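Peer 1: The following comprises the amino acid sequence and a computationally predicted model.
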Amino acid sequence: MNSLYLDLKSGISGDMFVAAMLDLGADQKLVESVLSSINLEGFSVAVSRVTKANLDMCDFKVKLTVDNHDSDMDYLFPQAHRHLDHEHHDEEHSHLHEHEHEHEHEHAHGHEHSHEHHHDHRNLKDVIAIINKSTASVNAKRLAEKIFTIIAKAEAKAHGKAIEDVHFHEVGALDSIADILAAAVCIDSLNIDKVYCSALAEGYGEINCCHGVLSIPVPAVCNILADNKIPMRQTDTFGELITPTGAAIVAALNPTFAPLPQCVMLKTGYGAGKRAYVKPSFVRAILFKADNKEESALYSNDEIIKIECNIDDSSGELLGYLAEKLQQAGAFDVSYTGVFMKKNRPAYELKVICAPDKLLSLSKIILNESTSIGLRYIPMKRIILKREIFDYESKLGQIKVKRCTLPDELGGNVFTYPEYESLKALAENRHLTLKETDAIIRGELYAKR
């Protein structure tokens, strides 16, 4: 399995994401085959090479029978010519001409009949039916459905309607169906199991669309970012850098928003944007594997978060309940330490150890379930010993034990312990005290080291 880092400092759209994935090595023939299998007329796809910011990039284009003006700068920004560098139009055309000797891989989907309308209004149920008729894998279908559902919820919220009552051409449009299904197929093709992502960059101004002139970021993007806690920063680029499809893809991948971790890079892919902004828009994607050179095969050196706060006005029942909630929500460890606070008040210091991506969710529980009005947190490193749990046949009967192995750098010793729940069950079954049972088992394990 591979890990993926998405560098979205220039924004993201569906076609940019797909192009970046194809540049990383996603199966292009599989993408074309799946898109062909949905049997919708009125579009074709083309994959080519273009140059942006003096870099060679992949371009994924959904060609429509009826133009949707998605990259028509005069249509999208009719009153903002002064903000746009139209030289990029000429630059892009020259690059495409320059690469004419390369093959532009195009796959047509049926005959383009005049009765096929690009702006057909479809609801979420219609789109999911189209996805399920395709030859995509089960995982790809699930991811595509998740992406569409995220967009549908955002549009429903923007229009004040129930999700099943929303008919909108953004999701129903052929290009959105092609982009999202292709994105899902690419992710599945690359065997990606972990995604990291930078904060998303957005532009400013207004954009002309089917709903009229809307402020940037548009309502659907705002809803997706808010609902999925996606960090965003606004740049000085005039124009829309984040499309609803792009935002929904990020949300569906549920990435960790953090810098690229220590790793071994496998490949970098660039997905070109179509719109001619002053600053070229593209997605940079990095395929990588975790770097284990500084980690012994016997232990893991990873990053965690320690959350702390002091509580001086809560009952034992509430503190116990809070600990249970935090453990259920994925905390690695929860503990209380007796402390004295100002005015010599006895209190408890709560300490929670968790993964970085659990910081916000666990902080929410602490601040809602306790009387604390603030907390502090700090990133930390930890060393985790290699551990194995196995069944051990003792003279008292079978019991589960844990074997922990230190790496050579830390001495190479091996320690074996009985697992508590298994030890307790064995003591009760043999009518012995827990202390007696523990001594017998540990004695046997020590003798067999």
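Peer 2: It's in.

Peer 1: from here on, contacts and neighbour counts on C-alpha atoms
Peer 2: OK.

Peer 1: Pretty sure G269 sits against M21.
Peer 2: Yes - under the criterion of Cα atoms under 8 Å, G269 makes contact with M21 at 6.6 Å.

Peer 1: Which one of these two is surrounded by more residues?
Peer 2: M21 (32 against 22; other Cα atoms under 10 Å).

Peer 1: The more buried one: helix or strand, and which one exactly?
Peer 2: helix 14-24 (DSSP states H and E).

Peer 1: what's in contact with that helix?
Peer 2: Contacts with helix 14-24, where a contact means Cα atoms under 8 Å, 6 or more residues apart in numbering, come from 28, 47, 57-62, 176, 179-180, 182-183, 186-187, 243, 245-246, 249, 267-273, 282-287.

Peer 1: another one to put next to it:
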Amino acid sequence: MEDIYIECSPGISGDMLLGAFYDLGVPKKVIEQPLVDLGLTDKYNLDFKESRSCSILGIKTKVESIDCDSIKRNWRSIKELILNGHLEDKLQQIIFKVFESLASAEGKVHGIEPEDVHFHEIGAIDSLVDIIGVCAALNYLNPKKVYCNEPMLGKGFVQTEHGKLSVPPPAVIELVRKQNIKVVSCLESINGELSTPTGIALLSNLVDYLQPPSKYSINSYGVGIGNLKFPFPNLVRVYKITSFADSFINEQINPKCEEISVQEAWIDDQTPEDISNFVEKLRIEGAYDVSYQAINMKKNRIGFSIQAILPIEKKEFFRQLWFDYSNTIGVRERTQSRWILLRRRGECSTTFGNIKVKQTLKPDGSITMKPENDEVFRLKLEYKKSTDEIRKIIKDSWKNFKAFENWK
């Protein structure tokens, strides 16, 4: 299964993203089928045409409204439309999430309940087509992971049904704040709306990682062209990729290779109690492992060397923890690979009742099993036996293993 990488160049909008997916090879029928299922067929005409931006060839999406009722839909009516449509569950859920995040953002900035938000531009038929079409395209491609680089928002002013608004619009600011999306400062000389509320809402709900993978190969790509003219290409590219690390990771390969982040620092101006609390914070937040030891530092001071092994996708989050919860003024960081055996947690029945255990799959196909240390410690106190006695009784009597998870 391939991954998807969305490249905002420099920003993102729903129509550009839809054009890129079409250029990538998603059939128009796939894009329009949920619109048919929702009864919107006679409300629009959808067309994809070749276009250029600064000589770069791509696809421009054009949605012509033939919605004679000119309905200004609110979130309540759109919610009813989605929930009463005949959509598959997975697609319905993601479409619902995108619109719900938009309604929440609009409600926040206008001071009203989300259900009462009249979407104006984003409730118009062209935005309905963009959002539902993009969700349908991604559902059709069914990628393992979705990556995206950090977008620019733009500056200046944009004309809306609320009048002239500064860029970025209030709804974009609220979406970025609520979803904790990191954005890139805009080029000083460029005015214009680089990222729209629809684009940011799609990005915040469809993307797994707001950074590209460290290494990947490109299998195919599509280009979506925007309507605004800039002195640089205004486009969104969508790539089908194979990430380098993931090429090793599937459950048929044992051991498997994965990328990790290693962060470390030396600290000589915090108490042992503070260091202990910080190490525990790293573990609670999901560090794979943390080690620390006392060391001699400059001016003959005793300090601590702390090293944390972390999930690669959370390295930025943990980087911030160092500066928020420790006194360090610098953190060393590197990306490494590690080979690990597949394992899974579960429980099995023993003389002591059901206890939690962990299985490990060896390269030769054999399986080893050991009780969780917390269980051994609990039984040791309860039965007043030594650790070795507890382990032997468990090993001699365990049976009927029940897995809590797949091999990973």
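Peer 2: Received the coordinates, thanks. As the structure is a prediction and not an experimental result, all values here were calculated from the model.

Peer 1: re the thing from before, between G269 and M21 of structure 1, which contacts overlap?
Peer 2: Common neighbours of G269 of structure 1 and M21, counting by Cα under 8 Å, 6+ apart, are A285.

Peer 1: before we move on, back to that, so the helix or strand following the helix holding M21 of structure 1 versus helix 14-24, what angle?
Peer 2: The helix or strand immediately downstream of helix 14-24 of structure 1 is helix 28-37, counting by DSSP H and E. Here the directions of helix 28-37 of structure 1 and helix 14-24 differ by 140 degrees (axes from the mean of the first three to the mean of the last three Cα atoms, to 10 degrees).

Peer 1: so helix 28-37 of structure 1 aligns onto which residues of structure 2?
Peer 2: Mapped onto structure 2 using TM-score structural alignment, helix 28-37 of structure 1 covers residues 28-37.

Peer 1: what about the matching stretch, how far off from structure 1?
Peer 2: Stretch 28-37 of structure 2, aligned to structure 1 and superposed, deviates on average by 1.9 Å (mean Cα distance after the TM-score superposition for structure 1).

Peer 1: Now that stretch: buried residues?
Peer 2: Neighbour counts using 16 or more other Cα atoms under 10 Å place I31, E32, Q33, P34, L35 of stretch 28-37 of structure 2 among the buried residues.

Peer 1: likewise stretch 341-357 of structure 1?
Peer 2: Judged by neighbour count using 16+ other Cα under 10 Å, the buried positions of stretch 341-357 of structure 1 are A347, Y348, E349, L350, K351, V352, I353, C354, P356.

Peer 1: Mind jotting down where the strands sit in the stretch 1-150 of structure 2?
Peer 2: Ranges of strands in the stretch 1-150 of structure 2, per DSSP state E, counting those that start in this stretch, are 3-9, 44-53, 56-65, 146-148.

Peer 1: which bit of structure 1 covers the last one?
Peer 2: On structure 1, the counterpart of strand 146-148 of structure 2 by TM-score structural alignment is residues 195-197.

Peer 1: quick one: contacts for the residue lying closest to E64 of structure 2 once chain neighbours are set aside?
Peer 2: Setting aside the residues directly before and after it, E64 of structure 2 is nearest to N45 in space (Cα to Cα, 6 or more residues apart in numbering), at 5.0 Å. Counting by Cα under 8 Å, 6+ apart, N45 of structure 2 touches V63, E64, S65, I66.

Peer 1: Please list all residues in contact with the closest residue to the first one other than its chain neighbours.
Peer 2: It refers to V63 of structure 2. Nearest residue to V63 of structure 2 in three dimensions, chain neighbours excluded: L46, at 4.7 Å (Cα to Cα, 6+ apart). Contact partners of L46 of structure 2, counting by Cα under 8 Å, 6+ apart, are T61, K62, V63, E64.

Peer 1: for W266 of structure 2, same thing?
Peer 2: W266 of structure 2 neighbours (Cα under 8 Å, 6+ apart): G303, F304, S305, I306, T328.

Peer 1: Helix, strand, or coil at the first one?
Peer 2: It stands for G303 of structure 2. Put simply, G303 of structure 2 is strand when judged by DSSP: H, G, I helix; E, B strand; the rest coil.

Peer 1: can you give me the helices in the stretch 251-400 of structure 1?
Peer 2: Here the stretch 251-400 of structure 1 has its helices, by DSSP state H, counting those that start in this stretch, at 316-328, 359-369.

Peer 1: Widest-spaced pair of the buried residues of stretch 341-357 of structure 1?
Peer 2: A347 and P356 (26.9 Å; Cα to Cα).

Peer 1: how far away is the alignment partner in structure 2 of F332 of structure 1 from G107 of structure 2?
Peer 2: Alignment note (TM-score structural alignment): F332 of structure 1 maps to Y288 of structure 2. Taking Cα to Cα, to the nearest Å as the measure, Y288 of structure 2 falls 39 Å from G107 of structure 2.

Peer 1: That's all I had, so thanks and see you.
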